[in-house]
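J.: Mind folding the following:
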Amino acid sequence: MTTSHYHHVAFVLAYFCLGCCTIKLEQPPILAATVGSTVNLSCYLQIGNETINRINVYWLSLGLNGTLRQYLYPRVTTGSSRIINKTLIRLSNPGNKTDMSLSVSDVKLSFTDIYVCSVSLVMDTNTSSIPGKGTYLLVHEPLETVLNDTNIICRTKVQTVANLSLLWEFENGRLVNGDHGWFANSGNTYWISTTIPNMTSLCQPPMNSTFTCLLQYRGMTVVRKRMEIACAGISHGTNVTGTREAHRPVHLYALMLGSSLLLLIIILIIWIRNRWKNMGDANSSPYTNISDLKRMHCF
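T.: This is a model prediction of the structure:
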């Protein structure tokens, strides 16, 4: 085993064995990111009054089962397959002695992992390895909200369904689980969804009904999307994207129907009038048929 490999193996062991030092690394427990976005995996070093001669920062990713997936920074040649391209990774603030954050661009569903920050410190003649607790990065497709005749649906695509849930929140803050489901998709991904009955008929026009879809991990809300629906004249089968939709009021349809009926009555009156007029003209003619015409000329 080379010195470089030994150092990184020791680093992985330090993640599981250390953590009782006064110098600490702060990492958020969870971050959520939309596919294609850039996410900042924050990691801050608390050193207090300690005198640090040198700081080296390391980043690695762990699978949800705790197994090593990839060394992210600095790049290390290993036998494992590359999951994240090196060009997508950089330190957010290189040269900063307390900010060890890592920036990852163009995130994909497959980037859903636990990301661990660690530092190697040289203080006087002593060297210490300080690991962070890791950040769970949840990558997902944008939340979709759909309204149809019978249901209100929220759904998204994720890499894993473990510890994830979708909930509906009403205006009064009441949470509803709804009919929760998921199904496997291509590329080892999953669609998850939650469905509740369309209850917009119960609201009172002209007020609107507001619903919020919540994506939660272990009961913690990480993403939310608000959906506002006009009470009057719900337009069914419309894809709702969180903005207010314009709907036709019911009385407009009644006005259109009444106008059509009035026009039909006017046309009928004109037709009847023309019919009676033509009949009157025919009765007032001096020659009603060919026989009359012959008698008049032969008399």
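
J.: okay, CA-based contacts and neighbour counts for the rest of this
T.: Noted.

J.: so where does residue 267 fall, helix or strand?
T.: Following DSSP states H and E, one finds residue 267 within helix 250-283.

J.: in the stretch 1-150 of the chain, which spans are strands?
T.: In the stretch 1-150 of the chain, the strands defined using DSSP state E, counting those that start in this stretch lie at 24-26, 30-34, 39-41, 44-46, 54-62, 68-73, 89-91, 102-104, 113-123, 126-131, 135-140, 144-147.

J.: Output these in JSON lines; the columns should cover distance to residue 298.
T.: JSON lines is the format used below for the strands of the stretch 1-150 of the chain (distance: least, CA to CA, whole Å):
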{"stretch": "strand 24-26", "distance to residue 298": "126"}
{"stretch": "strand 30-34", "distance to residue 298": "104"}
{"stretch": "strand 39-41", "distance to residue 298": "111"}
{"stretch": "strand 44-46", "distance to residue 298": "126"}
{"stretch": "strand 54-62", "distance to residue 298": "121"}
{"stretch": "strand 68-73", "distance to residue 298": "121"}
{"stretch": "strand 89-91", "distance to residue 298": "117"}
{"stretch": "strand 102-104", "distance to residue 298": "114"}
{"stretch": "strand 113-123", "distance to residue 298": "115"}
{"stretch": "strand 126-131", "distance to residue 298": "131"}
{"stretch": "strand 135-140", "distance to residue 298": "104"}
{"stretch": "strand 144-147", "distance to residue 298": "86"}
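
J.: One more sequence to fold, the one below, so I can look at both together:
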Amino acid sequence: MDQSLNIGTYAYDYKKLVKIINEFKRKYPFIAVNTIGNSVLGNPIHEIKIGKGSKKIHMNGSFHANEWITTMVLISLVNHYLLALTNGTLMRGSKVLNLYQEVELSVVPMVNPDGVDLVLNGPPDHLREEVMRMNEGSDDFIHWKANINGIDLNNQFPANWDICRQNKQPKSPAPRDFPGHAPLTEPEAVAMADLVKKNSYDCVLAFHTQGEEFYWGYEGYEPSESEKLAKEFERVSGYQAIRYVNSHAGFKDWFIQEFKRPGFTLELGKGINPLPLSQFLKILKSAEGIFLAALNFDL
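T.: Just a heads-up that it's a prediction; the model follows:
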């Protein structure tokens, strides 16, 4: 790990993420960094692209604000990958240069920058009263999952959204679980949907916490190769593969339903969100196995 970037040593907010991405651009001019949209508060949502292959894999983190450790995991994986590519070193015992030629990797490390900043830094002054009202009057936002509008971004996608809306409590903006008044109302969710439609990925992985498990099916729309990939993820990570959960309107649900291609929701680590940084290295080890398995898998 390149310690000069301070990856994995402390929680970082949107400003720190931007600083690291700018450092990546400076050190690794062969990567591309794109803005795929903006958050409610106007923060650009960044995508890092690496590689020039025909196989297209997408990964994302921090859909949920208090799962900010997923951003750190993804950035650390990208850092390891870039170091291995440029130095000819091994990543988990494997050379990776062939992956650069075979795979185009897309990473959106922080889908919900406003939410992450709220959890780590508290609210901006002009929104303080409004978000505290959604937070039942509390100024402790450590468990906040939603975007700054109080809408859960992973309940915003048009995969049985109506069922999600019926099943979910609360029924108005809140720190977690409110799916909005319609699908794809939030700019962060729209940016992610547009990115996928534009790129038609072969496989997507959404990094969440917690549970040391992952979900790989949706309503029978998943293709046969999803099961093979799930077994490989299970083998390399030690996480439990779960085909179906009673959940709708998530990013991977919509991807599987829309494109009939493999999609995964990864629940990294174990405990109560936000997970402590003491788990970071253990989480990273399991995530690295999944990261490489996804890039290597013959879809």
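
J.: How alike are these chains, TM-score-wise?
T.: A TM-score of 0.20 describes the superposed chains when it is computed by TM-score structural alignment, normalised by the length of the first structure; 100 aligned residues with a CA RMSD of 6.2 Å.

J.: can you redo the strands of the stretch 1-150 of the first structure as JSON lines with mean neighbour count and distance to residue 258 of the first structure?
T.: Output for the strands of the stretch 1-150 of the first structure, formatted as JSON lines (neighbours: other CA atoms under 10 Å; distance: least, CA to CA, whole Å):
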{"stretch": "strand 24-26", "mean neighbour count": "20", "distance to residue 258 of the first structure": "69"}
{"stretch": "strand 30-34", "mean neighbour count": "18", "distance to residue 258 of the first structure": "50"}
{"stretch": "strand 39-41", "mean neighbour count": "19", "distance to residue 258 of the first structure": "58"}
{"stretch": "strand 44-46", "mean neighbour count": "18", "distance to residue 258 of the first structure": "70"}
{"stretch": "strand 54-62", "mean neighbour count": "19", "distance to residue 258 of the first structure": "68"}
{"stretch": "strand 68-73", "mean neighbour count": "19", "distance to residue 258 of the first structure": "70"}
{"stretch": "strand 89-91", "mean neighbour count": "18", "distance to residue 258 of the first structure": "66"}
{"stretch": "strand 102-104", "mean neighbour count": "19", "distance to residue 258 of the first structure": "62"}
{"stretch": "strand 113-123", "mean neighbour count": "21", "distance to residue 258 of the first structure": "62"}
{"stretch": "strand 126-131", "mean neighbour count": "18", "distance to residue 258 of the first structure": "75"}
{"stretch": "strand 135-140", "mean neighbour count": "24", "distance to residue 258 of the first structure": "50"}
{"stretch": "strand 144-147", "mean neighbour count": "20", "distance to residue 258 of the first structure": "30"}
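
J.: Of those strands, which is nearest residue 223 of the first structure?
T.: Counting by CA to CA, residue 223 of the first structure lies closest to strand 30-34 out of the strands of the stretch 1-150 of the first structure; the figure is 7.2 Å.

J.: Would you mind getting the angle between that closest one and strand 135-140?
T.: 30 degrees (axes from the mean of the first three to the mean of the last three CA atoms, to 10 degrees).

J.: quick one, strand 30-34 of the first structure and strand 113-123 angle?
T.: Using the same axes, to 10 degrees: strand 30-34 of the first structure against strand 113-123 is 130 degrees.

J.: State the number of residues packed around residue 220 of the first structure.
T.: Residue 220 of the first structure: 12 surrounding residues under other CA atoms under 10 Å.

J.: For it, give its distance to residue 167 of the first structure.
T.: Using CA to CA, to the nearest Å, residue 220 of the first structure is found at 11 Å from residue 167 of the first structure.

J.: Can you list the buried residues in the helix or strand harbouring residue 20 of the second structure?
T.: Residue 20 of the second structure is part of helix 14-27 when elements are defined by DSSP H and E. Buried residues in helix 14-27 of the second structure, counted by 16 or more other CA atoms under 10 Å: 14, 17, 20-21, 24.

J.: tell me the two of those that are most distant?
T.: 14 and 24 (15.2 Å).

J.: Which positions in stretch 214-228 of the first structure come out as buried?
T.: Neighbour counts over stretch 214-228 of the first structure (16+ other CA under 10 Å) mark 214-217, 221, 223-228 as buried.

J.: Skip ahead from the top helix by length along the second structure and say which helix or strand is next.
T.: Taking DSSP state H as the criterion, the second structure has its longest helix at helix 69-87. Elements were assigned by DSSP H and E; along the chain past helix 69-87 of the second structure, the next helix or strand is helix 97-102.

J.: Counting by contacts, list what the next helix or strand after that following helix packs against.
T.: Counting by DSSP H and E, the next helix or strand C-terminal to helix 97-102 of the second structure is strand 103-108. Under the contact definition 3 or more CA pairs under 8 Å, 6 or more residues apart in numbering; DSSP states H and E, strand 103-108 of the second structure sits against strand 44-50, strand 55-61.

J.: change it to 10 Å
T.: If you count contacts as 3 or more CA pairs under 10 Å, 6 or more residues apart in numbering; DSSP states H and E, strand 103-108 of the second structure packs onto strand 32-38, strand 44-50, strand 55-61, helix 69-87, helix 187-199, strand 203-209, helix 280-296.

J.: which helices and strands does the fifth one pack with?
T.: Okay, so that is helix 187-199 of the second structure. Contact partners of helix 187-199 of the second structure among helices and strands, from 3+ CA pairs under 10 Å, 6+ apart: strand 32-38, strand 44-50, strand 55-61, strand 103-108, helix 251-259.

J.: between the longest one and helix 187-199, what angle do the directions make?
T.: I take that to be helix 251-259 of the second structure. Using the same axes, to 10 degrees: helix 251-259 of the second structure against helix 187-199 is 40 degrees.

J.: List the buried residues of helix 251-259 of the second structure.
T.: Of the residues in helix 251-259 of the second structure, those buried by neighbour count under the rule 16+ other CA under 10 Å are 251-257, 259.

J.: Equivalent analysis for the fourth one, please.
T.: Within strand 103-108 of the second structure, the residues that count as buried by 16+ other CA under 10 Å are 103-108.

J.: And for the third one?
T.: In terms of neighbour count (16+ other CA under 10 Å), strand 55-61 of the second structure has its buried residues at 55-61.

J.: Tell me the one of the residues you listed nearest residue 268 of the second structure?
T.: Distance to residue 268 of the second structure across the buried residues of strand 55-61 of the second structure (CA to CA) is lowest for residue 61, with 10.9 Å.

J.: and residue 226 of the first structure, helix, strand or coil?
T.: Following DSSP: H, G, I helix; E, B strand; the rest coil, we place residue 226 of the first structure in the strand state.

J.: Touching, residue 17 of the second structure and residue 71? I think so.
T.: Yes: if you go by CA atoms under 10 Å, residue 17 of the second structure and residue 71 touch, sitting 8.4 Å apart.

J.: Can you pull the residues that touch both of residue 220 and residue 167 of the first structure?
T.: Residues within reach of residue 220 of the first structure and of residue 167 at once, by CA atoms under 10 Å, 6 or more residues apart in numbering, are residue 214.
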